[in-house]
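**Q** Sequence and computational prediction follow.
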Amino acid sequence: MRKILVVGAGQSGLQIALGLQSQGYEVTLMSNRTADEIRTGRVMSTQCMFHTALQHERDLKLNFWESQAPKIEGLGVSVAAPGSWAEGPAARAIDWLGSLDGYAQSIDQRVKMAGWMETFAQRGGQLVIHGAAVGDLDYFSRTYDLVLVAAGKGELVQMFARDPERSPYSEPQRALAVSYVHGLGPRPEHPDTEGVRCNLVPGVGELFVMPCLTTSGRADILFWEGIPGGPLDVFNGVKDPAEHLSLTLELMERYVPWEYARATKVELTDAGGTLAGRYAPTVRNPVGRLPGGGLVLGVADVVVANDPITGQGSNSASKCAAAYLSSIVERGDRPFDEEWMRATFDRYWATAQHVTKWTNTMLAPPPEHILNLIGAAGELQPVADRFANGFNDPADFENFFYDPEKTQAYLVEVSGAGAA
């Protein structure tokens, strides 16, 4: 029986640990917090998982909350008319809703990670509550067949060198501010459709709104992404949750009044329902070398950390876990050497590279052909639907999004099909 250590109990670390456990591996999971501390702590993310990532959970029978969580069937895009907020509340220039082929879901990571961690322990897994340092891993690398580092923050990440060729940004591109709320009303245009709403305010930032399941039941997430130094970059140092929500709503009233109109009665889900911060999107070398010569393999956002503007964090973590799980099982009794580690990461990068390219594109001011595409989706439902489903499979953006000629050819084709 092969012994594997997983450091970090997020989406990817727990998915791998539970998957290996079900295959008969001897798995140790290290977390710096207990399940109760996670459940009663602060929100950790704005996870919205699309069909492929959800299916990886179903395959491992880990979809414990699927029947309780809202089923997100659409993804909408609204664009504020540039400069329309100068004299008063902004006006919408573009507004549409695309249909997802398979529904998405958002489950507060406090609910999921705490539940999965308890399941891992109940199934006989060894759970160690301890923050791991590089020195600890030096020792563990000699006692385990494989050490996976899935803790995306702290000193362990520094073991994995930044890959400058794959990391165009060295500074954070957005200031992030999250509020989990109860009491949000439906969008009046589509009152019966649960949807993720992407509101783009040119030159200012973005507001994302998504239904979720949290510790107190159904809720919604309000998530601002502000261009650093701009009018949305005001959450730094705000410690009071009520002040955080008040700022969020104030900015909504000015820049996305159509979303503010349904948020006038909202209240925070709990005292831990806010989050703010920023980080530079970074791709890192997947293999970490320990002082004693041992090697560890980085997982998910340890090695590929994208900005959340495209909502891919938990999706990528699930896809990384699925890829790594297959590589570990296929390896059998052979050593988990550096060559295997790099090949395992490359298997994940085949998917992740599309996420990174798309995310980095969305962080930059949009070129004219992308604005045309997003505008056309308001008139052509197939375009709206295809864009929405790109959140599940970002590889498809290669076919119609980046290249102006491909975009134009696609729009001509869809327009012609509509006319026919």
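**A** Here it is on my side, so go on.
**Q** hey, let's count contacts and neighbours off CA atoms from now on
**A** Fine.
**Q** what's the distance between residue 100 and residue 26?
**A** Going from residue 100 to residue 26 by C-alpha to C-alpha, to the nearest Å gives 39 Å.
**Q** Show me which of these two is the more surrounded one.
**A** Neighbours were counted for residue 100 and for residue 26 using other C-alpha atoms under 10 Å; residue 100 has more, 23 against 18.
**Q** So the more buried one is in contact with residue 387, correct?
**A** No. Using C-alpha atoms under 8 Å, residue 100 makes no contact with residue 387, being 9.4 Å away.
**Q** middle-most residue in this protein, spatially?
**A** The centroid of the chain falls nearest to residue 313 when counting by C-alpha atoms, centre = their mean (2.3 Å).
**Q** now it: how far from residue 99?
**A** Taken as C-alpha to C-alpha, the span from residue 313 to residue 99 is 21 Å.
**Q** what does residue 108 give?
**A** In terms of C-alpha to C-alpha, residue 108 sits 23 Å off from residue 99.
**Q** Other residues contacting the strand ranked longest in the chain?
**A** The single longest strand within the chain, with elements called by DSSP state E, is strand 92-104. Applying C-alpha atoms under 8 Å, 6 or more residues apart in numbering, the contact partners of strand 92-104 are 48-51, 54, 71-81, 374-375, 377-378, 381, 384-389.
**Q** before we go on, here's another structure to hold up against the first:
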Amino acid sequence: MHRIAIVGAGQAGLPLAFGLLDKGYEVTVVSDRTPDQIRGGKVLSSQCMFGSALQIESDLGIDDWHDLCPPVDGISFSLQSPDPGGGPLIDWKARLDRPARSVDQRIKMAQWLVKLEARGARVLIQKAGVADLEALADTHDLVIVSAGKGDVAQLFERDASRSTFDAPQRVLSLTYVHGLKEADDYSRISFNVIPSVGEYFVIPALTLSGPCHIMFFEGIPQGPFDIWREALTPGDHLDAAKRLLRTWLPREADRAKRVELTDAHGILAGAFAPVVRKPVLQLPSGRPVFGLGDAIAINDPISGQGSSSATHACKVYLDAILAHGDAPFTRDWMEQTFEQYWTYAEAVTQWTNSLLMPPPQYRLKLLDAAVRSPAIASAIVNGFDHPPSFFPWWSDAEACERFIADRQDSVSNAPASRDLQRDGMNQRFATP
């Protein structure tokens, strides 16, 4: 049975380790922090996971928070006026076919590491560089790097043909809070878009101190949401978030009147450029190392796909390893395995990148049609669980027209929205 080393203790690498252990493989996991350091550190992500990814965790027997984490039963979408306090131009909601969930990764990764070691995995606490990868390659049949946020991921070559951007497209901010008012009917993600400014999400979640909400801002660089460098303390961070809501999103500000930080480490701010890297790193010795998850394909979190994509990548890699038997893990096998995952990830990347750009007029028409068509709203919302389902109608004007026409018989009596074409809304999405 092969010996496999996984560098990185995150949403892709740890579930893969569980799957391999269950099949009798010898597994080494390398983490740059102990479970206590993870649990006591800053939040890592908004990490909402949709139904198909949660099913993968459940099948692996590691969905330990199903009954503790508040479910996300749907998604609401609001296109706001670009004028401060101008209110929504488009406003609708729909239920997910299967609930989503967001569990603070400080809880998950810490508990998973402990559990893996108890099941027989070798857990090493160290940072990994080239020399460490060489040492692991000496003693293992396969070395996988899944440390997407670590320096080791930078060793993999950027794939220019698959990477649309070379700079951050949004400035990001997370604030974990208690006391945010629940949605009025069913638990859901609130997705608010403000042209030329950015996006704001509210995500029900579970954190160290119990159920909570995540206030998540995506700001266009140099725009009104790009203020987080001025927030020097956790309290400053929360005050800045509430101030933005009062200015730009009064309805969401009303929900957040009584919020308090869940803990002093429940904030995060920063920016990164979305990137796709080539999946194989050749070490100086000539031995190949295989990249996984965010180490190879990392998207902007505007589409909420990071944790779900990492879990889908884990499943593809696990199945490929098990099917490979006792054959050696060659560079060709690694590249072919990644291409299997890319058949899914390409749609995620294309859809996510589209959300970072001003929408074409036909897509505004689609979002507006969802106000009156429950079938269209449902298709958009449930696409978050399977982004390939967005195509071709999300990216092609003629296919989009047919998609809308095919669902006209489900149109409700909802009031018509403002004439978005008359308002020139696609032009008003231009960055400041």
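**A** Structure received. All of these numbers come straight from a predicted model, not from anything done at the bench.
**Q** The residue nearest to the centre of the first structure matches what in the second structure?
**A** In the second structure, residue 313 of the first structure lines up with residue 306, judged by TM-score structural alignment.
**Q** swap in residue 142 of the first structure?
**A** Aligned partner of residue 142 of the first structure by TM-score structural alignment: residue 138.
**Q** neighbours of that match, just the number please.
**A** 13.
**Q** With residue 148 of the first structure instead?
**A** 24.
**Q** Can you name the residues that contact it?
**A** Per C-alpha under 8 Å, 6+ apart, neighbours of residue 148 of the first structure: 4, 5, 6, 7, 296, 297, 298, 299.
**Q** the helices in the stretch 251-400 of the first structure, which residues?
**A** Listed in chain order, the helices of the stretch 251-400 of the first structure (DSSP state H, counting those that start in this stretch) span 257-260, 313-331, 338-363, 368-376, 381-389.
**Q** measure residue 193 of the second structure to residue 333 of the second structure for me?
**A** Plainly put, residue 193 of the second structure is 42 Å away from residue 333 of the second structure if you go by C-alpha to C-alpha.
**Q** meant to ask about residue 289 of the second structure
**A** From residue 289 of the second structure to residue 333 of the second structure the distance is 12 Å (C-alpha to C-alpha).
**Q** who's more crowded, the two?
**A** Ranked by neighbour count (other C-alpha under 10 Å), residue 289 of the second structure and residue 333 place residue 289 first, with 23 against 16.
**Q** now for the more buried one: what does it line up with in the first structure?
**A** With TM-score structural alignment as the criterion, residue 289 of the second structure pairs with residue 296.
**Q** can I assume its match is in contact with residue 288?
**A** Yes. Assessed by C-alpha under 8 Å, residue 296 of the first structure is found in contact with residue 288 at 5.1 Å.
**Q** what sits against residue 314 of the second structure?
**A** Listed by C-alpha under 8 Å, 6+ apart, the contact partners of residue 314 of the second structure are 12, 13, 15, 16, 292, 293.
**Q** The strand or helix carrying the third one against the first structure, how far on average?
**A** Assigned by DSSP states H and E, residue 15 of the second structure belongs to helix 13-22. Its matched residues in the first structure lie on average 0.7 Å from helix 13-22 of the second structure after superposition (mean C-alpha distance after the TM-score superposition for the first structure).
**Q** Can you give the contact residues for the following helix or strand past that helix?
**A** Using DSSP H and E, the helix or strand that follows helix 13-22 of the second structure in sequence is strand 26-31. Identification of contacts with strand 26-31 of the second structure by C-alpha under 8 Å, 6+ apart yields 1-9, 14, 17, 20-21, 121-128.
**Q** Please type out the ChimeraX selection for whichever of those residues turn out to be buried.
**A** A single ChimeraX command selects the buried members of the contacts of strand 26-31 of the second structure (16 or more other C-alpha atoms under 10 Å):
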select :2,3,4,5,6,7,8,9,14,17,20,21,121,123,128
